[in-house]
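In: have a look; sequence and predicted model below, questions after that.
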Amino acid sequence: MYVMSRFSYITRAVWLLSLISLFTDLASEMLYPIMPLYLQSIGFSVFFIGLLEGVAEATAGLSKGYFGQWSDRLGRRVPFVQWGYGLSALSKPMLAILATPVWVLLARTLDRLGKGLRTGARDALLSDETTPDNKGKVFGFHRSMDTLGAVFGPTVALLWLTSQPGEFRPLFLIAFLPGLLAIGIAFLLKERQTVPSNRPVQPFWASFSYWRVASPAYRQVVGALVLFALFNSSDAFLLLLARQRGLSDATVVGLYIWYNAVYVLSAWPLGHLADKLGSRRLLVAGLLVFALVYGGVAVAHTTWAFAAMFGLYGVYAAATEGVGKAWVSNLCRKADAGAALGTFSGLSSLATLGASVGAGLLWQWRGPSLTFGVTAVVALGVAGYLAVVRLREQAA
């Protein structure tokens, strides 16, 4: 009874959302570490890979704020979650059909549109399921389960590539199966009674209009994190760097599994720590670890050096992703949680467009060392700002 009461903040909805994310990430992350390798094998340049990832994330970015608004306005979360995960599952087998640039872009865009459709509503549903004192724990638990799928998925890809070297396309069909399972679990979700927001839904092109009515503290925190995202390119560049430095395809996928394993083991404990010490402190510490990682990979050449950096990268992700959402959700009204979290995630995704395209250009111009070094310096600056800034207003 004591154990059950101690973890009572993990409600049925939190469990279901976490399982859905686990199976969806199993499908997505089965493909993510091989995607840049696959695209290079069919003739895509580093610049085009960066452009593809940037456009895909921009699609998610534009749609997250818009659908987050709709979720608030309707006072409903579950349909957005169900349709969002459904679109992402549908995109997987599409990548096995054709290997042309336009088709690959269409499939990746559909996957990211699904992410945009579900993210604000899902995060708001998680926020609605708990109290401010337990948000770090809940978001940390969800991130742990989500990332557990990111351990299983690349493991399947590694086993496949070990037995079938260079055979990437069948994995896109295999990834469809856990996606279907996620859709089935999504239909077990029940709508939680939510007071609809009285804010009108803005047009798609004005989907970040929540920024104008957000609290000053929200704008300070989100503004700093979006600035960081503007220089934090897709993780695909880390994988490409490891491959360029002479590591095999199987080793690159193994490093990605290691990163996610560290993330899984760290996210929930660090969520607890965030509730005790405060989200600000943990987020700043995570950004400092990020700067260390990006500075380190710029000069790394051995498998062991990359293993150390990818492990620390898992600690960074666990200390910032769920913790950042928990912090942001406490800087808005409950009725506006979908728009607030969707705007935060959306602006971050849009910033990734600039970061990925910029990283691709800088890589081709001056090489990877300068690309990662610049990002490390920006991370240090953002960490310093968040450590000392005095928030003008706390939770709305």
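Out: Ah, there it is. Numbers count the residues shown, from 1 in each chain.
In: from here on, contacts and neighbour counts on C-alpha atoms
Out: Will do.
In: which parts of the stretch 151-300 of the chain are helices?
Out: 169-174, 176-186, 210-213, 216-229, 236-244, 249-277, 279-297 (DSSP state H, counting those that start in this stretch).
In: okay, the ones you listed in TSV with distance to residue 106 and mean neighbour count next?
Out: Listed next are these as TSV, based on distance: least, Cα to Cα, whole Å; neighbours: other Cα atoms under 10 Å:
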stretch	distance to residue 106	mean neighbour count
helix 169-174	15	17
helix 176-186	17	20
helix 210-213	29	14
helix 216-229	24	20
helix 236-244	18	19
helix 249-277	25	23
helix 279-297	31	22
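In: dump those helices to a markdown table, plus distance to residue 193.
Out: Shown next, in a markdown table, are the helices of the stretch 151-300 of the chain (distance: least, Cα to Cα, whole Å):
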| stretch | distance to residue 193 |
| --- | --- |
| helix 169-174 | 37 |
| helix 176-186 | 17 |
| helix 210-213 | 22 |
| helix 216-229 | 25 |
| helix 236-244 | 40 |
| helix 249-277 | 26 |
| helix 279-297 | 28 |
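In: below is structure B, check it against A:
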Amino acid sequence: MSDAEEPEQSGLSREQYVIVGSVIASTFFVGFGGGVIFPILPNLGQVLGISPFFVGLILSANRFSRLVANAPAGSVVDRVGTRTPFIVGLFIQAVSTFGYVIAYLSPTPEPWFLLVRILWGVGSALVFATAYTIAADISQSGSRGTSMGLIRGGTIFGFPSGLVVGGVVSDVADGVFAGVPGDVVAFIVATIFALFATLLAYLFVPETHVASDSNESVKPWEIDRSATTLTVGLVNFTILFGYIGALFSTLVLFLNERNLSLFGFAPQGTSGIFMAITVLSAAVFMLGGGYLSDHRESRVPTLLLFVGVASVGFLVLAVANSVPVLVIACILIGSGQGGTSGPLVALLADLTPAEKMGRASGTNNVLGDVGGGLGPLVSLPLINLVGFTPVYAACALLPLSAGVILLVGIRYETGRLFPETDYIDVSTESTAD
């Protein structure tokens, strides 16, 4: 291979860092709106008379709508590019966040809250599909894992920040501004941040995904069914099935049964702290895993390392009978999930032609959302039937099965178990030619 054909392995340029930084900041600030409602809405069941069933439906509505919108969002990106869908998605989320104010003041809050949560999911689908595609477009193999980890970390940090905004601002600002309820103030603050995120994207995120003539035939409902995308999507499905379905949805029940608490908090408050520990660990290792995979010949060993870490975390969780042991379990599970996230999406970008990356991202998001949604439906009944220890021990097999899926899919696609990243780059270029 000549020097001219050598794939570029260097890091991001200054201009590319500005683009990635703007995407990170935008997804971070708009993420406030996703988290701000969680500490407020359950209490609104009493304040506004919303039934517990409808509260649960409202909280889940964005995930259901995003599940439907993920694939069309990816197709839109491949058809028209990244800049417009990214900005539109952020603006939809900003409008949806302000919709909480309308819903709060409405005499019929239930349908309004449901509507804005559905809209939020649509905007979220556009933002996720475009954010990863932008990172794929502007980065080479030597920086792609880091870029994906940074962007994914930004989206994750926005949500818990929104939890803080929702909880603290609604409490501190209650009645301070001309008698305006603190909940409304929190919604307005989150809206301001979401509009700021939209402005950042408008000013600093250029078009990175130039559509070709072949993209004119892309259909809104089209998904990417390539072996690469299905492999990465199934790994994502399996990891999130355990991470969200088995850990997040059962943690408060586990704490109650084992009589574990922190700082005298009840199980609800304690579970929030442990979730924060898990999310923080995941965010740190999203960047760390991506960076590590960028500096290895192949991304696959890094992925196998972190699925192993997640598996060990669930084994520790199964025997946790004290707060220190549970902290270790949460750190391990979060590290495993986060450490796979950046390299996994980077691997998807490595093996996917640029003109199909939007659809590939959308399909991957669909499978991830399905895994996260099915997890609670399976884990909660099983725990009631057999208890926590057997279910958590069985969950240790989920990351290992994800590793097997990864190896089988990558071997089928590339002919190698541990394909070098530069080999993938050359193979993709040859296929595109």
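Out: Thanks, I have it. Please read these numbers as outputs of a predicted model, since none were measured by experiment.
In: and the TM-score between these chains?
Out: TM-score for the superposed chains, counting by TM-score structural alignment, normalised by the length of structure 1: 0.80, backed by 381 aligned residues with a Cα RMSD of 3.7 Å.
In: how many neighbouring residues does the residue mapped onto residue 331 of structure 1 from structure 2 have?
Out: Superposed on structure 2 with TM-score structural alignment, residue 331 of structure 1 falls opposite residue 351. Residues near residue 351 of structure 2, counting by other Cα atoms under 10 Å, number 21.
In: list the residues that contact residue 351 of structure 2.
Out: 228, 424-425, 428 (Cα atoms under 8 Å, 6 or more residues apart in numbering).
In: if we go to 10 Å?
Out: Residue 351 of structure 2 makes contact with 227-229, 357, 410, 413-414, 421, 424-425, 427-429 under the criterion Cα atoms under 10 Å, 6 or more residues apart in numbering.
In: let's have those residues in a markdown table, adding secondary structure.
Out: As requested, those are arranged in a markdown table below (DSSP: H, G, I helix; E, B strand; the rest coil):
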| residue | secondary structure |
| --- | --- |
| 227 | helix |
| 228 | helix |
| 229 | helix |
| 357 | helix |
| 410 | helix |
| 413 | helix |
| 414 | helix |
| 421 | helix |
| 424 | helix |
| 425 | helix |
| 427 | helix |
| 428 | helix |
| 429 | helix |
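In: ok, these in structure 1, which still hold?
Out: Compared against structure 1 with both residues aligned by TM-score structural alignment, their matches' Cα atoms under 10 Å, the contacts of residue 351 of structure 2 retain 227-229, 357, 413-414, 424, 428.
In: now the two most distant members of those.
Out: 357 and 414 (18.0 Å; Cα to Cα).
In: these two - which one has more neighbours?
Out: More crowded of residue 357 of structure 2 and residue 414, by other Cα under 10 Å: residue 357, with 29 against 15.
In: quick revisit: closest one of the kept ones among the contacts of residue 351 of structure 2 to residue 367 of structure 2?
Out: Out of these, the member with the shortest distance to residue 367 of structure 2 (by Cα to Cα) is residue 229, at 10.0 Å.
In: now do the closest residue to residue 375 of structure 2 other than its chain neighbours against residue 377 of structure 2, distance only.
Out: Closest residue to residue 375 of structure 2 apart from its sequence neighbours, by Cα to Cα, 6 or more residues apart in numbering: residue 245 at 3.5 Å. In this structure, residue 245 of structure 2 and residue 377 of structure 2 are 8 Å apart, going by Cα to Cα, to the nearest Å.
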